[in-house]
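Novice: predicted model and sequence follow; I will ask about them next.
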Amino acid sequence: MRRIALICTLLASGLASAAPAHVHGIAHLDVSLEGNVLNISMESPLDSLLGFERAPRGNAEIARVRAMASVLREADRVFLTTPAAGCSLSSVHLSSSALSPQLLGETASKPAAAEEPAGHADLDADFSFKCANPAALNSIVVQLFESFPAMKSIDLQLVTPKLQKAAKLSSGARTISWSAK
């Protein structure tokens, strides 16, 4: 019986640590390169992007949500890849349990996200790029800090066919670099 309890405890602790903690000012990026496709997944507290974590109240907050979505939909200006890699943005998907898909510029209706604890809503974003020369890709400059000053740091995980790397980005250290060998 103790062995079953220990296994359950280990599994529960592993699952709890798998999801990033919701901390205002800190976003999480998972970056992967597979073949010629660069995928970037972001999770950020809405507070870091908007200053609030709920459905917008009034026209001014609706405008802030639309402005945030507009910035993120131009992901090729937010994530600057090595020019020689020839990466071009191919898709963007934004979702939040606190914001309607229409406000985020989503055209297809997706199932509602699981409810988050009151006052702690996130934005989940998926960005996909096609790279003409993925072997030349060796850096990404992250421009989120300029558009979202409440964002203080980004925990980044990078996976390529030849490399796994973790980094912490900030407004003074916005570039992740690696060897393109």
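Specialist: Good, I have the coordinates. Residues are numbered from 1 along each chain as shown.

Novice: when you work out contacts or count neighbours from here on, use the C-alpha atoms and nothing else.
Specialist: Fine.

Novice: ranges for the strands of the chain?
Specialist: Shown for the chain, the strands assigned by DSSP state E span residues 26-34, 37-45, 79-81, 87-95, 122-131, 139-142, 153-160, 163-169, 175-177.

Novice: try this one next to it:
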Amino acid sequence: MKRFFATAFLTFCAGSYAATQHEAHTHGLAELNVAYDAQQLIIELRSPAANLIGFEHEPQNIDQQVEVENLIRSIQAPENYFVVPPSCALNSIDFSSPYTGADDFGRDRPEEEGAHHDEHEHHEEHHEEREEHGHHEHEEEHEGEHGSENHKDIVVSYEWDCADKNLSAIGVNLFRVYPGIEKIDAQWIVSGKQGAKVLTKSSSNLQF
């Protein structure tokens, strides 16, 4: 019962995000979902990969691989991102990344393997089109239709167990850590109250 409220909220937020935000996939924009109930705090961050590492394709050189590795290390230290009450003790981190070897810190994600397989088949279809219609025509189609399918999002959620019965505020340091983030759509349910706010570099804290 302790987890039901927060889990249900984040499930709703994930569905809402997929329906309204994912298709747009706006670079510079991220989403933050916060739930606090029964002294349990959950914060979920959703962002295009480009906001965090500057690209969305698979790493193509050592520098880009280092960017992915640095991101994974940074994600494991939520104090880099958020200021939560001192009474809150980190309980778990759940991380979903489109990059090889980074999903959920080593947990298997067969559904994403299937998605990768579909993308591979789609790539082979385009390769055949290049042979049939020519390189230039294929490149235009790749950018116009297939390009939108290459968008990659990173999702990370944190769970804390807290001693305080009430949560009054959370500090958000994401703009300082990731200059690629220009705006954050935040929504929350805290102790039965709900609200939303657009965070910017000049107004980055959440007051409940």
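Specialist: On my side now, so go ahead. Quick caveat: nothing in here was measured; it's all calculated off a predicted structure.

Novice: quick check: TM-score for this pair?
Specialist: The TM-score (TM-score structural alignment, normalised by the length of the first structure) is 0.79; 160 aligned residues with a CA RMSD of 2.3 Å.

Novice: still on that earlier bit, with mean neighbour count and distance to residue 103 of the first structure added, can I get the strands of the first structure in JSON lines?
Specialist: Output for these, formatted as JSON lines (neighbours: other CA atoms under 10 Å; distance: least, CA to CA, whole Å):
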{"stretch": "strand 26-34", "mean neighbour count": "20", "distance to residue 103 of the first structure": "21"}
{"stretch": "strand 37-45", "mean neighbour count": "22", "distance to residue 103 of the first structure": "17"}
{"stretch": "strand 79-81", "mean neighbour count": "20", "distance to residue 103 of the first structure": "22"}
{"stretch": "strand 87-95", "mean neighbour count": "19", "distance to residue 103 of the first structure": "10"}
{"stretch": "strand 122-131", "mean neighbour count": "21", "distance to residue 103 of the first structure": "12"}
{"stretch": "strand 139-142", "mean neighbour count": "18", "distance to residue 103 of the first structure": "24"}
{"stretch": "strand 153-160", "mean neighbour count": "18", "distance to residue 103 of the first structure": "25"}
{"stretch": "strand 163-169", "mean neighbour count": "15", "distance to residue 103 of the first structure": "28"}
{"stretch": "strand 175-177", "mean neighbour count": "18", "distance to residue 103 of the first structure": "30"}
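
Novice: count of neighbours near whichever residue in the second structure pairs up with residue 23 of the first structure?
Specialist: Alignment note: residue 23 of the first structure maps to residue 26 in the second structure; criterion TM-score structural alignment. Neighbours of residue 26 of the second structure under the rule other CA atoms under 10 Å: 14.

Novice: save the strands of the first structure as JSON lines, and put in distance to residue 20 of the first structure too.
Specialist: Shown next, in JSON lines, are the strands of the first structure (distance: least, CA to CA, whole Å):
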{"stretch": "strand 26-34", "distance to residue 20 of the first structure": "7"}
{"stretch": "strand 37-45", "distance to residue 20 of the first structure": "8"}
{"stretch": "strand 79-81", "distance to residue 20 of the first structure": "21"}
{"stretch": "strand 87-95", "distance to residue 20 of the first structure": "17"}
{"stretch": "strand 122-131", "distance to residue 20 of the first structure": "11"}
{"stretch": "strand 139-142", "distance to residue 20 of the first structure": "19"}
{"stretch": "strand 153-160", "distance to residue 20 of the first structure": "9"}
{"stretch": "strand 163-169", "distance to residue 20 of the first structure": "14"}
{"stretch": "strand 175-177", "distance to residue 20 of the first structure": "20"}
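
Novice: shouldn't the match of residue 23 of the first structure be in contact with residue 48?
Specialist: Yes - Residue 26 of the second structure lies in contact with residue 48 (CA atoms under 8 Å); the separation is 7.5 Å.

Novice: which ones are touching the residue lying closest to residue 45 of the first structure once chain neighbours are set aside?
Specialist: Nearest residue to residue 45 of the first structure, sequence neighbours excluded (CA to CA, 6 or more residues apart in numbering): residue 122, at 4.2 Å. By CA atoms under 8 Å, 6 or more residues apart in numbering, residue 122 of the first structure lies in contact with 22, 43-46, 53, 96-98.

Novice: and the residues you listed, which is closest to residue 159 of the first structure?
Specialist: Ranked by distance to residue 159 of the first structure (CA to CA), the contacts of residue 122 of the first structure are led by residue 43 at 16.9 Å.

Novice: need the counterpart of the residue nearest to residue 45 of the first structure in the second structure.
Specialist: Per TM-score structural alignment, residue 122 of the first structure is aligned with residue 153.
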